[in-house]
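Visitor: I would like to see how this sequence folds:
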Amino acid sequence: MNDWHGWAAIIVFVGAYVLIISEKVHRVAAALGGAGLMLAIGATDDESAFYSTGSGIDWNVIFLLMGMMMIVGVLKKTGMFEYLAIWAVKRAHARPFRVMVMLVVITATASALLDNVTTVLLVAPVTLLVCERLALPVAPFLIAEVFASNVGGIATLVGDPPNIIIASRAQLTFNDFLVHLAPLAAVLTAVLVLLCRIMFRKAFVYDEDRAAEVMALEEREAIKNPRLLVQGLVVLALVVAGFVLHPVVHYEPSVVALLGAGLLVAVSTVETGDVLSEVEWPTLAFFAGLFVMIGGLIETGVIGEISKALADVIGGSELGGSMVMLGASAVLSGVVDNIPYVATMAPITADLVRDMGGAGDHVMWWALALGADLGGNATAIGASANVVVLGIAERNRQPISFWEFTKYGLVVTAVTVAISATYIWLRYFALT
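Guide: The predicted structure follows:
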């Protein structure tokens, strides 16, 4: 750790985190204030903060979010989300728990093909409308979908950004993730449904009058602009294809999203200003501040020291090492965004694998992926999807507090990580 800068960076980060948790200061102000202090004390500098791929603002994440927010903003004007909301409610016979199950399964499945942020951007507007129609509390449904997006994201190489980093470093393929992690993702999704039934049981209040009103609606009447809907869906399909074909076309998701947003604005009659007004600018600013703060921890060697300490604890035991890697990654990813964490741990994990005599079934890499992806559910700022949904909820005057999210997130993380530990032990040690 580099002299006093490291301790100063820790104090700034912890102070900003406390402010975010306490909600005495808006999280955007806390993040940007913390970022400014990191720059002021010299924990990082402008070059590292704005241009470094390892310790600066992740512009791929920022522009991916912006592009997808623009596309979703155009689709909102077509009435598509009202159509989907009515369709989903009618298929679930307006029963609140059935609606939640449907939304959770759809979100988890979509997150395996898209990144989890894109998924929640598409599902959240539908959820808001469903809850409004049935007079249901919004928070439980949005929180459940965030959990589902992070759980479903473990299934494939493109499901969660840390998976892409791990695949590149460990030379893993799309099929490797499908074979090793997709079965676990399916199990964890089923477990999540059961947890939601218990955790959110008070939210499943059936309003017979509201249900009858929705069941009487004709979803097709919700479509306001069929031509714009076709244009939007074609562009969205092209964007999804670009995400899935990333290993072939080598376009970053941010580039694909921006190209899609630009194309949609160009071919449609929607005013550019209207589209930009749909972008969650406070959420993007929060991410920028958070990235700079974490970059300060990386630049001063704090993250490196933590990673080395973890490596020392692991030693040469593959079983013990995978369990420590899983647990420690889950804890740290609940506090530090999992993208820079995985970027820092990837070379250390590669050294550990080499010291243990080879990759084997890549168990250490799977432990890192599972810990980082599932640990993101622990707190309201543990993963990008969490922050995005909290921003959407606040903009729609349905704010979700840090603690409201986290009290459920800790339970889901503990259960899913425990099941993952059992899965690793059974598949790679007990049954081999």
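
Visitor: alpha carbons only for contacts and neighbour counts from here, please
Guide: OK.

Visitor: ok, Gly153 - contacts?
Guide: The contact partners of Gly153, taken as Cα atoms under 8 Å, 6 or more residues apart in numbering, are 108, 111-112, 115-116, 159-160, 373.

Visitor: next one: it from Pro96, what distance?
Guide: From Gly153 across to Pro96, the span is 25 Å (Cα to Cα, to the nearest Å).

Visitor: spatially central, which residue of the chain would that be?
Guide: Ala385 (3.2 Å; Cα atoms, centre = their mean).

Visitor: look through this protein and tell me its longest helix.
Guide: Using DSSP state H to define each element, the chain has its longest helix at helix 174-199.

Visitor: so which elements touch the next helix or strand after it?
Guide: Note on helix 174-199: by DSSP states H and E, the next helix or strand toward the C-terminus is helix 208-215. Packing partners of helix 208-215 (3 or more Cα pairs under 8 Å, 6 or more residues apart in numbering; DSSP states H and E): helix 80-91, helix 116-134.

Visitor: one more sequence to fold, the one below, so I can look at both together:
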Amino acid sequence: MDVSQITSLAIFLIALAVIISEKVHRAVVALVGAALIMMLGLVPFDEALVHIDFNTLGVLFGMMLFISVVKMSGLFEYLAVTCAHIAKGQPWMIMMLFVLLTAVLSAFLDNVTTVLLVGPMTLNICKMLKVNPVPYFITEIMASNIGGTATLIGDPPNIMIGSAAGYTFADFIAIDAPAVVIILAVILVLFYFLYGRKMTVDVRDVNEVLQLRATDYIKDKRLMAISVGMIALVVAGFMLHGALGWESCVIALGAAGLILLISRAPIDEALANVEWTTLLFFAGLFIIVGAMTATGVIDMLATWLVSVTGGDVFLTMLVLVFGSAVVSAFLDNIPFVATMIPILTSMQAAGMDVTPLWWAVSLGACLGGNGSLIGASANVVLSDISRKNGYTITFAQYFKVGFPIMLLTVVIAAIYLVFRFPPA
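Guide: I've put the predicted structure just below:
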């Protein structure tokens, strides 16, 4: 490794260590790290901007603004009370309902959009029942990343792989979705033993919630009707954005602008609810990771993952599913997958059957996001929502639950791949 590679890797590792220590806000750490990258000349300013994924930032900002307006209608309080009634006020039943809802929505929406929808509902229902929302948020983070693995549009790595390998929406449903169904069934059992059987709630609080009328929480009927219609349009937009030729950020920003225009909601109030620290964190992190891409660190890592298997497709598949997961737990999986694509296409051009490898990268990179609090956009967004409402989820608190569960889901995915693509 040359000096630039060592320096870029050192800045990333130091930034990660400071984020884990939680002595400094992660947004500040990311911005300082990005500034160091540019000041040391590892990546010039113009190139640093290229490494920022403005599509992701656009989705984040657009959906935060959109959800901020939707919240003004009382829709989330209405849905929270309705869910409480369906679950008869039982905290475990509510958790299971939200896990399944999050997973299904994440298969057809961007994960960030999903947690922005589900997060406020979770907060409202937990406040009503006077229970800690943190276990709910942790399970929803995991459900969003697992659910997003199932389809072509559920997670950015799948969109990239589908485009490079020529796979369709139906291909992902046929290959990834069965693994996701198995994984969801397993983690629901795990969540019950981890959280569900320990959950208690005062009978008086349950009775009080069950006596509430959901319709009483509607603040603005007109805005609520607009919100429901706009959410349906957003879902359709994300599902069709590839066919329409629109970037996902165009859908998100367009939805935010349209709902502000139609509803005439006060934009100052809407902007005040945007998680600006989350946006700053991602902007800085993109530059830090981009420096490792520019200096060749990520390329070296990806090449090593393939070379250690000696070119054996079956062994490479197993190495990739685990390697992609571990790397994606700490690095943005987008640049990693972007680096893996040319490697796999060159192997394919050399006459190798790399079909199992595409699916190994897809499952590993998407499921790996559950490994740490910075492993995926949804993790950061939902943890920031939690912190903003007085419930801090620390890096260590999430890691001791998220990383082992992530490894378990990847083991299940690996076993699934072995049966789906057995060795010759």
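
Visitor: overlay them and tell me the TM-score.
Guide: Once the chains are laid over each other, their TM-score by TM-score structural alignment, normalised by the length of the second structure reads 0.98; 424 aligned residues with a Cα RMSD of 1.3 Å.

Visitor: that older thread, corresponding residues in the second structure for the longest helix of the first structure?
Guide: Using TM-score structural alignment, helix 174-199 of the first structure corresponds to residues 169-194 of the second structure.

Visitor: and the aligned partner of Gly260 of the first structure in the second structure, which helix or strand is it part of?
Guide: Under the alignment (TM-score structural alignment), Gly260 of the first structure pairs with Ala255 of the second structure. Applying DSSP H and E as the criterion places Ala255 of the second structure in helix 248-263.

Visitor: mean distance between that helix and the first structure after superposition?
Guide: Superposed on the first structure, helix 248-263 of the second structure shows a mean distance of 0.7 Å to its aligned residues (mean Cα distance after the TM-score superposition for the first structure).

Visitor: from the chain's centroid, how far away is that helix?
Guide: Centroid separation for helix 248-263 of the second structure versus its chain: 21 Å, with Cα atoms, centre = their mean, to the nearest Å.

Visitor: that helix packs against which elements?
Guide: Counting by 3+ Cα pairs under 8 Å, 6+ apart, helix 248-263 of the second structure packs on helix 54-71, helix 221-244.

Visitor: now do 10 Å
Guide: Applying 3 or more Cα pairs under 10 Å, 6 or more residues apart in numbering; DSSP states H and E, we find helix 248-263 of the second structure packed against helix 54-71, helix 221-244, helix 267-272.

Visitor: for the longest one, which helices and strands make contact with it?
Guide: Put plainly, it is helix 221-244 of the second structure. Right, helix 221-244 of the second structure is packed against helix 54-71, helix 75-86, helix 91-108, helix 111-129, helix 248-263 by 3+ Cα pairs under 10 Å, 6+ apart.

Visitor: sorry, back to before: what is the neighbour count of the match of Gly260 of the first structure?
Guide: Neighbourhood size, Ala255 of the second structure [other Cα atoms under 10 Å]: 22.

Visitor: tell me the contacts of it?
Guide: By Cα atoms under 10 Å, 6 or more residues apart in numbering, the residues touching Ala255 of the second structure are 62-63, 65-67, 230-231, 233-234, 237, 249, 261.

Visitor: pull out the buried members of the residues you listed.
Guide: 62-63, 65-67, 230-231, 234, 237, 249 (16 or more other Cα atoms under 10 Å).

Visitor: please identify which pair of those lies farthest apart.
Guide: Leu65 and Gly237 (16.8 Å; Cα to Cα).

Visitor: now do the buried residues in stretch 216-224 of the first structure.
Guide: 219, 222-224.

Visitor: among these, name the ones in strands.
Guide: Nothing among those maps onto strands, per DSSP state E.

Visitor: which ones among those lie within helices?
Guide: Going by DSSP H, the helices hold none of those.

Visitor: what residue in the second structure is paired with Ala211 of the first structure?
Guide: So, by TM-score structural alignment, Ala211 of the first structure is matched to Val206.

Visitor: report the contact partners of Gly251 of the second structure.
Guide: Just so we're on the same page, residue 251 of the second structure is Ile rather than Gly. 58-59, 62-63, 233-238, 240-241.

Visitor: no no, Met70 of the first structure
Guide: Counting by Cα under 10 Å, 6+ apart, Met70 of the first structure makes contact with 76, 257-258, 260-262, 264-265, 272, 274-280.

Visitor: buried subset of the residues you listed?
Guide: 76, 257-258, 260-262, 264-265, 275-276, 278-280.

Visitor: want to throw those residues into CSV with distance to Pro125 of the first structure?
Guide: CSV is the format used below for those (distance: Cα to Cα, whole Å):
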residue, distance to Pro125 of the first structure
Lys76, 8
Ala257, 19
Leu258, 21
Gly260, 20
Ala261, 18
Gly262, 22
Leu264, 19
Val265, 20
Val275, 15
Leu276, 17
Glu278, 12
Val279, 13
Glu280, 13
